[in-house]
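# Fold the following.
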Amino acid sequence: MEEDLLTRTIIGLAIDVHTALGPGLLESAYKECLFYKIDKAGFQVEKEKIMPLHFEDVRLDCGYRIDILVEDRLVLELKSIERLTDIHLAQTLTYMKLGGYRFGLLINFNVLLLKEGIKRVVNGY
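Predicted coordinates for the structure are as follows:
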């Protein structure tokens, strides 16, 4: 599946979750529900994927984790906060860079309309 179609499909599933739950829950609730929906839709999906940091000749497990990784190519960074800031975008880009992933979605579920809480992210390497 091409990235644009994959991204649109995952956004649709996130909207389904948001429609059912609404804003105001913890990030972990949205993560579990979205993971379930993605898995149920038949996609290969990983939750809390560990992202090591390679520094000089050492692999460091610093606690970096991708919230959800879909089809080993789409990074999902989920939030449930008042508003997204540049630091959240930087966090998403860092995960993408560490894993060599080109596409990501930064999704804030704590909004009235989910489309206002979604940012598509492309890493140009």
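# can we go C-alpha only for contacts and neighbour counts from here?
OK.
# which helices and strands sit right next to the host helix or strand of residue 106?
In this structure, residue 106 sits in strand 103-108 according to DSSP states H and E. Judged by 3 or more Cα pairs under 8 Å, 6 or more residues apart in numbering; DSSP states H and E, strand 103-108 is in contact with strand 74-79, helix 86-99, strand 118-122.
# between it and helix 86-99, how big is the angle?
Inter-element angle recorded for strand 103-108 and helix 86-99: 150 degrees (by axes from the mean of the first three to the mean of the last three Cα atoms, to 10 degrees).
# Name the surrounding residues that touch strand 103-108.
By Cα atoms under 8 Å, 6 or more residues apart in numbering, the surrounding residues in contact with strand 103-108 are 3, 7, 73-81, 83-84, 88-89, 92, 96, 114, 117-123.
# Kindly recompute the last result at 6 Å.
74-80, 117-122 (Cα atoms under 6 Å, 6 or more residues apart in numbering).
# To compare against the first, here's the next sequence to fold:
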Amino acid sequence: MKKLGLKVENQILLPLKYKEVSIDNAYRIDLIVEDKVIVEIKSVLDIHPIFYSQVLTYLKLTNIKLGLLINFNTPLIKDGIHRIVNKL
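Sure, this is the predicted structure:
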């Protein structure tokens, strides 16, 4: 993606703040592309609902609207791509 001229950040650490408690490295986002799309990469047998929640949490904390959950453990990659939208 970088070769195509896109801005790509990887392994972004995201803090968590709740009341008086603050954790600096609570979350780790796999990829953020052009500050518009979060990409979470998996290689698992089954996509569990917690993975969708994980991406949605990242979207809400960053105020980004679109996320992709990509599972590389599928015969066809198109079957492993899941689109998640943050309804700001």
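# what's the TM between chain one and chain two?
Remark: TM-score between the superposed chains equals 0.91 [TM-score structural alignment, normalised by the length of structure 2]; 88 aligned residues with a Cα RMSD of 1.3 Å.
# Can you add distance to residue 34 of structure 1 and give the contacts of strand 103-108 of structure 1 back as a markdown table?
Listed next are the contacts of strand 103-108 of structure 1 as a markdown table, based on distance: Cα to Cα, whole Å:
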| residue | distance to residue 34 of structure 1 |
| --- | --- |
| 74 | 14 |
| 75 | 13 |
| 76 | 10 |
| 77 | 12 |
| 78 | 10 |
| 79 | 12 |
| 80 | 13 |
| 117 | 15 |
| 118 | 14 |
| 119 | 16 |
| 120 | 17 |
| 121 | 19 |
| 122 | 21 |
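# Just among those, which is most surrounded?
residue 75 (27 neighbours; other Cα atoms under 10 Å).
# Could I get the contacting residues of it?
Counting by Cα under 6 Å, 6+ apart, residue 75 of structure 1 has contacts 69, 104.
# What does it correspond to in structure 2?
Using TM-score structural alignment, the partner of residue 75 of structure 1 in structure 2 is residue 38.
# matching residues in structure 2 for the biggest helix by length in structure 1?
For structure 1, the longest helix by residue count, based on DSSP state H, is helix 3-21. Per TM-score structural alignment, helix 3-21 of structure 1 has no counterpart in structure 2.
# Give the buried residues for whichever helix or strand comes after that helix.
Of the helices and strands lying after helix 3-21 of structure 1 in sequence (DSSP H and E), the nearest is helix 27-40. Neighbour counts over helix 27-40 of structure 1 (16 or more other Cα atoms under 10 Å) mark 27, 30, 31, 33, 34, 35, 37, 38 as buried.
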